[in-house]
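Colleague: structure, please.
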Amino acid sequence: MRILVVEDEKSISEAIKAILEEAHYDVDLAFDGETGMDYILTELYDLVLLDIMLPQMDGMTVLKRVRQLGTEVPIIFLTAKSQLDDKVSGLDLGADDYITKPFEADELLARIRARTRQSSILKVNHLKLGNIMLNLDNRELSANNHEVKLSNKEFLLMETLLRHPGQIIPKNQLILKVWGPMDGSEYNQLEVFISFLRKKLRFLKANVAIKTTKGVGYSLEEGPKKVC
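Modeller: Below is the predicted model:
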């Protein structure tokens, strides 16, 4: 299970990371609101711990924007702001929980377990668009009574596109989702794997296609679309 911690005080971030890794979670850190939002939108994480007082973009704004964009990952505010009005505002914006600093490690871990349990109960095991279906359990893409197995990177790309049908996903967001931070010279890997997915969609005779918006990114479109 992968958790994102968005906290600008590095000593606190590292302490939280140590607690979570001791409990066998995979942990990534972000130290400002804009970076945190970009990471959240990759939909790579099972849960997010989000501070409110952050540079570049505050946690309330981050939460509001990612919820507006349809991201449903559980988000727990972890903050020194303990006023009732702050808690109510955060929960009304779509936070799943609100923990004030200082906190006990056992309480933090218990809250995380509770939220991830609820999330797993609601999670579906497939995504559909047009005549294609992606099985999230076995990573098979199917259409017209045929199926193909996807590699890990193909699966992550197709999952991201299917979760945002018709929406242009920027190249850097797709790269962060699949490869994590990487050098710009390696961006051609994305084009290679998009090509692999297009070949598999043609093999399945899918009625959806991956469309390129030059200089921006890719989208998954239903119906007869010209693929660039």
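Colleague: going forward, measure contacts between C-alpha atoms and count neighbours the same way
Modeller: OK.
Colleague: SS state for residue 116?
Modeller: For residue 116, the reduced secondary structure class is helix; criterion used: DSSP: H, G, I helix; E, B strand; the rest coil.
Colleague: and the gap between it and residue 48?
Modeller: Residue 116 sits 10 Å away from residue 48, taking CA to CA, to the nearest Å as the criterion.
Colleague: show me which of those two is the more surrounded one.
Modeller: Set side by side, residue 116 and residue 48 give different neighbour counts by other CA atoms under 10 Å, the larger being at residue 48 (25 against 15).
Colleague: what sits against that one?
Modeller: By CA atoms under 8 Å, 6 or more residues apart in numbering, residue 48 lies in contact with 3, 4, 5, 6, 40, 73, 74, 75, 76.
Colleague: second input sequence below; structure requested for side-by-side comparison:
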Amino acid sequence: MKTLIIEDTKKLADTLQNFFSMNGNNADISYNLEDAYHYVEITHYDIILLDIMLPDGDGRNFLQKLRKKNNLTPIIVMTAKFEISDKVDILDLGADDYIIKPFEFIELEARCRAVLRRKNNNHQQSLAFGNVNLFPQTATIEINGHAQSLRNRELRLLEIFFNSPNIIFSKNQITDRIFSISDIVSENAIEVYVARLRKKIEKSNIILETMRGIGYKLTTKN
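Modeller: Below you'll find the predicted structure:
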């Protein structure tokens, strides 16, 4: 899960980033709306955590502008307001959920998972392509009844391909989805992850095919 945290309280934002990182997820931080707009233009996020009161504007305006641009990235609003009318307004503007400050991080993480499950085909528990089943919640794949565990980035890379089989993804697109902006990524990093996954699915009837000069796609073997 790649997350954008839009929060001007540095201690909270940094602690949230560390929390998500410890759980194997990538998180970028924007302390203001100007940077947030820039981040969503240049990279892909699975979910956005949005504060309302920011030094350069109201987070609700950010939410509204993203939805008007047809950006459907799930957004959870982090708010200190308790009024029912405020919550209704937030949801009506296009937020997927909200959480009241102060909150427990494990509750926020659970809300993130719930929002992503709703987005990914209504509580889908597994993905299948060819004779391979992918189980994101347990980070495993199963081939002909034989299960193998996946590391975090291996899982996220396979999710990309399983959600869009036969679609070509460039190295830049893959890097954008599995690394955060602050990560230092070597030139051959994607090749390393693809090689690992190829080894794990070598006994299946699917393959990560190299489209020379373009990228990779998940397809079935001839």
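Colleague: now the TM-score, please.
Modeller: The TM-score (TM-score structural alignment, normalised by the length of the second structure) is 0.61; 198 aligned residues with a CA RMSD of 4.5 Å.
Colleague: would you map the strands across the second structure?
Modeller: For the second structure, the strands defined by DSSP state E occupy 2-6, 26-30, 47-51, 53-54, 57-58, 75-79, 97-100, 127-129, 132-135, 140-143, 146-149, 206-211, 215-220.
Colleague: could you dump the ones you listed to TSV with distance to residue 187 of the second structure?
Modeller: Conversion of the strands of the second structure to TSV gives the following (distance: least, CA to CA, whole Å):
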stretch	distance to residue 187 of the second structure
strand 2-6	20
strand 26-30	19
strand 47-51	26
strand 53-54	36
strand 57-58	38
strand 75-79	32
strand 97-100	37
strand 127-129	29
strand 132-135	27
strand 140-143	27
strand 146-149	26
strand 206-211	16
strand 215-220	13
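Colleague: for those strands, which one sits closest to residue 106 of the second structure?
Modeller: When these are compared for distance to residue 106 of the second structure using CA to CA, the nearest one is strand 97-100, at 11.8 Å.
Colleague: grab the nearest non-local neighbour of residue 140 of the second structure.
Modeller: Here the nearest residue to residue 140 of the second structure in space, its sequence neighbours aside, is residue 149; by CA to CA, 6 or more residues apart in numbering that works out to 4.4 Å.
Colleague: distance of the one you found relative to residue 91 of the second structure?
Modeller: Here the criterion is CA to CA. By it, residue 149 of the second structure lies 37 Å from residue 91 of the second structure.
Colleague: quick one: contacts for the residue nearest to the spatial centre of the second structure?
Modeller: The geometric centre of the second structure, computed from its C-alpha atoms, lies nearest to residue 46 (CA atoms, centre = their mean), at 2.7 Å. For residue 46 of the second structure, the contacting residues are 1, 2, 3, 73, 74, 116, by CA under 8 Å, 6+ apart.
Colleague: got a list of what the third one touches?
Modeller: It refers to residue 3 of the second structure. For residue 3 of the second structure, the set of contacting residues under the criterion of CA under 8 Å, 6+ apart consists of 25, 26, 27, 28, 45, 46, 47, 48, 49.
Colleague: do I have it right that the last one meets residue 77?
Modeller: Yes: contact between residue 49 of the second structure and residue 77 holds when scored by CA atoms under 8 Å: they sit 5.9 Å apart.
Colleague: show me where the first structure has its helices.
Modeller: For the first structure, the helices defined by DSSP state H cover 10-22, 33-41, 59-68, 84-93, 105-122, 152-163, 171-178, 188-203.
Colleague: just those helices: most buried one?
Modeller: Ranked by mean neighbour count under mean count of other CA atoms under 10 Å, the helices of the first structure are led by helix 33-41, which reaches a mean of 21.
Colleague: what is the orientation angle of that one with helix 59-68?
Modeller: With axes from the mean of the first three to the mean of the last three CA atoms, to 10 degrees defining the directions, helix 33-41 of the first structure sits at 30 degrees from helix 59-68.
Colleague: how many neighbours does the closest residue to residue 170 of the first structure other than its chain neighbours have?
Modeller: Nearest in space to residue 170 of the first structure, with sequence neighbours left out and distances taken as CA to CA, 6+ apart, is residue 217 at 4.2 Å. With neighbours defined by other CA under 10 Å, the count for residue 217 of the first structure comes to 16.
Colleague: right, and residue 217 of the first structure touches residue 168 too?
Modeller: Yes: with contact defined as CA under 8 Å, residue 217 of the first structure and residue 168 form a contacting pair (5.9 Å).
Colleague: just tell me what residue 16 of the first structure corresponds to in the second structure.
Modeller: Using TM-score structural alignment to pair residues, one finds that residue 16 of the first structure aligns to residue 12 in the second structure.
Colleague: counterpart of residue 66 of the second structure over in the first structure?
Modeller: Alignment note (TM-score structural alignment): residue 66 of the second structure maps to residue 62 of the first structure.
Colleague: isn't its match right up against residue 39?
Modeller: No: the pair formed by residue 62 of the first structure and residue 39 falls short of the contact definition of CA under 8 Å, at 10.9 Å.
Colleague: quick revisit: show me the one of the helices of the first structure that comes nearest residue 134 of the first structure.
Modeller: With CA to CA as the measure, helix 152-163 is the member of the helices of the first structure nearest residue 134 of the first structure (7.4 Å).
Colleague: show residues contacting the closest one.
Modeller: The list of residues contacting helix 152-163 of the first structure from outside it, by CA under 8 Å, 6+ apart, reads 42-43, 127-129, 134, 139, 167, 169, 174, 177-178, 193-194, 196-197, 219-220.
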